[in-house]
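Student: Just a sequence and a predicted model for now, questions to come.
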Amino acid sequence: MLALASLSGAADAAWAREGAAFADLAFLGGIAVDDDAREAARDLVARGREEFLPEDPVAFVEAELAALSDAPIRPGMNVRSATVDPLREAAAICARHDAVVEINAHCRQDELRAVGCGETLLRDTARLERYVAAAADAGATVSVKVRAEVDGVDLPTTARRLSAAGADAIHVDAMDSEPVVAAVAAAAPDLFVLANNGVRDRRTTWEYLGYGADGVSVGRPSDDPAVLRRVARAVDAWECRSAGDASTLRGDGEVPG
């Protein structure tokens, strides 16, 4: 399975359609959905970063997902929130559109960490479990975006706890610790594992799939058809080797284990 990873201020419905010829899933966003996260996003914009800052973030989630209702790609929405209730509302919208809600426990910008988003959420597993449970209770397929190499965070243990809380998938930015994907996959066999970071070609794709990832995602070059074509062909070749054992998130409302 090939996914397109969210790109701040760029990953919208139009971007997802451009990648639909190659990918199975596109994570739109990230979108800040509560007041604290939105204030942090405004601070990021003030220092030159691109961010989605619509007047009504909930309406943005609804409109962007609706715009992909006839697209040959399953949408997801990467959500940042310092509080649970706005996340739950976004998850309910995702559920109505058969979209994946992705809880952002990944971003490391100081502004987001200061309000309890991103990497700060990853460091507080009990709080992250509450986010997962709320999103799952809203009926959504739930992914959690995480990163490796965060001091004090044991990703395999975190993955087990997120699975127990109701997560369906874990989206791992492996940083420079690619073997962590194998540890996560072994620790939480019921989670669909997406691997991210440096996915560009057959070598990088097969490395992650060889570690036990169920799929890979492409981030920064997700608007480059040449990269997407190489990765899509690599995924297809791996799946042929695996005699159909690999599964996808495309459109069936389920995340296989």
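Tutor: Nice, thanks for sending it over. Numbers count the residues shown, from 1 in each chain.
Student: rest of the way, CA atoms for contacts and neighbours
Tutor: Noted.
Student: Just say helix, strand or coil for Val216.
Tutor: Secondary structure assignment for Val216 (DSSP: H, G, I helix; E, B strand; the rest coil): strand.
Student: how about it, what does it touch?
Tutor: By CA atoms under 8 Å, 6 or more residues apart in numbering, the residues touching Val216 are Met1, Leu2, Ala3, Leu194, Ala195, Asn196, Val199, Thr205, Tyr208, Leu209.
Student: alright, now check it against this:
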Amino acid sequence: MFEPRLALASLSGEADAEWAKQGAEWAGAAFLGGVSLDEPTRAAARGIVADRDRSEFLPADPVAFVDRQLSALSGVDVRPGINVRSTTAAPVREVAAVAAEHDAIVEINAHCRQAELCAAGAGETLLRNPDRLVPLVEAAASAGADVSVKVRTEHAGVDLVDVAGRVEAAGADALHVDAMDSESVVADLAAATDCFLIANNGVRDEASVREYLDFGADAVSVGRPSDDPAVLERVADAVAASRRQKGQSAD
């Protein structure tokens, strides 16, 4: 899906094309966003901006914004992705068609735990309601884009392995897993799915990289320190070293 096997994880209101360019020296992929696509998620994002000290992407036209951002990465040696939030399938399909034109990955956000977005029926609430998550994945896949689903562990009442199987059947190519403090769940998902597995949370050094890759992750991602060249260089070196030891290509 991308090489090297290090991704930059989306950061609300911060992860744009310029951010991706800054990390492209070390990363194989960069997930821009998240971008709220439909009115329920956009209203939630506006509430987050108004009520709390958080930034959000709130362009007048989210689809045109995605097109501009992906176009800005043309010629940059990093595979772009776009993390999107939606409660409805139509705008996901529209963005996925744009992403396909740019060879970008569409990432369905079933991860965000902000109260406003959860109240709107987006983010991690989709893990409890996979019947609402599956149509979003199907919509993105139907447009010809590669599809990732970002999920989190430690969500009460959620069988993440079951969710993974359902989104894979719906057309997901990748799972981007925020492992929280349950890193071994990555091994459960690796055993249960053929999806490309990207492990996230606490990826900072050789030990964290090795742990996730030994659990069966295909790649790792860096979130908050994704603007820190020292962290990215350290993680990139650890990924390359681990793959060399396993006899895999690090190119």
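Tutor: Perfect, thanks for sending it. Note that the structure is a prediction, hence the values are computed from the model and not measured.
Student: care to give me the TM-score?
Tutor: Remark: TM-score between the superposed chains equals 0.96 [TM-score structural alignment, normalised by the length of structure 2]; 246 aligned residues with a CA RMSD of 1.0 Å.
Student: any idea what Ala170 of structure 2 aligns with in structure 1?
Tutor: In structure 1, the residue paired with Ala170 of structure 2 is Ala165, using TM-score structural alignment.
Student: what residues are up against that match?
Tutor: Here Ala165 of structure 1 is in contact with Glu129, Arg130, Val132, Ala133 (criterion: CA under 8 Å, 6+ apart).
Student: now Gly152 of structure 1
Tutor: Per CA under 8 Å, 6+ apart, neighbours of Gly152 of structure 1: Arg123.
Student: Okay, the spatially closest residue to Thr205 of structure 1 that is not a sequence neighbour and Asp214 of structure 1: tell me how far apart.
Tutor: Take Thr205 of structure 1 and drop its neighbours on the chain: the residue closest to it by CA to CA, 6 or more residues apart in numbering is Val199, 5.8 Å away. Applying CA to CA, to the nearest Å, the value for Val199 of structure 1 to Asp214 of structure 1 is 14 Å.
Student: Can you check which helix is longest in structure 1?
Tutor: Taking DSSP state H as the criterion, structure 1 has its longest helix at helix 225-241.
Student: Kindly confirm my reading that Val35 of structure 2 is in a helix.
Tutor: No - Val35 of structure 2: not assigned to a helix; according to three-state DSSP it is strand.
Student: I figured Cys116 of structure 1 hits Val84, correct?
Tutor: Slight slip there: residue 116 of structure 1 is Gly, not Cys. No - look at Gly116 of structure 1 against Val84 with CA atoms under 8 Å: they stay out of range, at 11.4 Å.
Student: Let me see the ranges of the strands in the stretch 51-200 of structure 1.
Tutor: Shown for the stretch 51-200 of structure 1, the strands assigned by DSSP state E, counting those that start in this stretch span residues 74-80, 100-104, 141-147, 169-173, 192-196.
Student: average gap between the last one and structure 2?
Tutor: Same thing as strand 192-196 of structure 1. Aligned to structure 2 and superposed, strand 192-196 of structure 1 gives a mean residue distance of 0.2 Å (mean CA distance after the TM-score superposition for structure 1).
Student: what does stretch 85-104 of structure 2 correspond to over in structure 1?
Tutor: Stretch 85-104 of structure 2 corresponds to residues 80-99 in structure 1, going by TM-score structural alignment.
Student: Show me what the matching stretch is in contact with.
Tutor: 30-34, 36-37, 58, 61-62, 65-66, 69, 74-77, 79, 100-101, 103-105, 115-118, 130-131, 134-136, 138-141, 251, 253.
Student: Repeat the analysis, applying 6 Å as the threshold.
Tutor: 31-34, 37, 75-76, 101, 104, 116-117, 131, 134-135, 138-140 (CA atoms under 6 Å, 6 or more residues apart in numbering).
Student: Same question for stretch 10-19 of structure 1.
Tutor: With contacts defined as CA under 6 Å, 6+ apart, stretch 10-19 of structure 1 is touched by Ala26, Leu28, Gly29, Glu64.
Student: so where do the helices sit in the stretch 101-250 of structure 1?
Tutor: 110-114, 119-123, 125-137, 155-165, 180-187, 202-210, 225-241 (DSSP state H, counting those that start in this stretch).
Student: need these in TSV with distance to Phe52 of structure 1, can you?
Tutor: Shown next, in TSV, are the helices of the stretch 101-250 of structure 1 (distance: least, CA to CA, whole Å):
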stretch	distance to Phe52 of structure 1
helix 110-114	14
helix 119-123	19
helix 125-137	21
helix 155-165	27
helix 180-187	30
helix 202-210	29
helix 225-241	24
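Student: most neighbours per residue, which of those helices?
Tutor: helix 119-123 (a mean of 23; mean count of other CA atoms under 10 Å).
Student: Which part of structure 2 matches that helix?
Tutor: The aligned range for helix 119-123 of structure 1 is 124-128, by TM-score structural alignment.
Student: quick one on the thing from earlier: buried ones in the match of stretch 85-104 of structure 2, by neighbour count?
Tutor: Within stretch 80-99 of structure 1, the residues scored as buried using 16 or more other CA atoms under 10 Å are 80-84, 86-95, 97-99.
Student: Ok, stretch 145-156 of structure 1 next?
Tutor: Buried, per 16+ other CA under 10 Å, within stretch 145-156 of structure 1: Lys145, Val146, Arg147, Ala148, Val150, Val153, Leu155, Pro156.
Student: what sits against the third one?
Tutor: Which is Arg147 of structure 1. Here Arg147 of structure 1 is in contact with His106, Val172, Asp173 (CA under 6 Å, 6+ apart).
Student: now swap in the second one and tell me
Tutor: Val146 of structure 1 is in contact with Ala105, His106, Val172, counting by CA under 6 Å, 6+ apart.
Student: Tell me the one of those nearest Ala20 of structure 1?
Tutor: Checking the contacts of Val146 of structure 1 against Ala20 of structure 1 by CA to CA gives Val172 as the nearest, at 21.7 Å.
Student: So that closest one sits against Phe192, correct?
Tutor: No - between Val172 of structure 1 and Phe192 there is no contact under CA atoms under 6 Å: 10.6 Å.
Student: In structure 1, what residue corresponds to Asp228 of structure 2?
Tutor: Aligned against structure 1 - with TM-score structural alignment as the criterion - Asp228 of structure 2 pairs with Asp224.
Student: any idea how far that match lies from Arg230 of structure 1?
Tutor: Here Asp224 of structure 1 is placed at a distance of 10 Å from Arg230 of structure 1 (CA to CA).
Student: Also Pro72 of structure 1?
Tutor: 19 Å.
Student: what's the answer for Gly152 of structure 1, then?
Tutor: Between Gly152 of structure 1 and Arg230 of structure 1 the computed distance is 36 Å (CA to CA).
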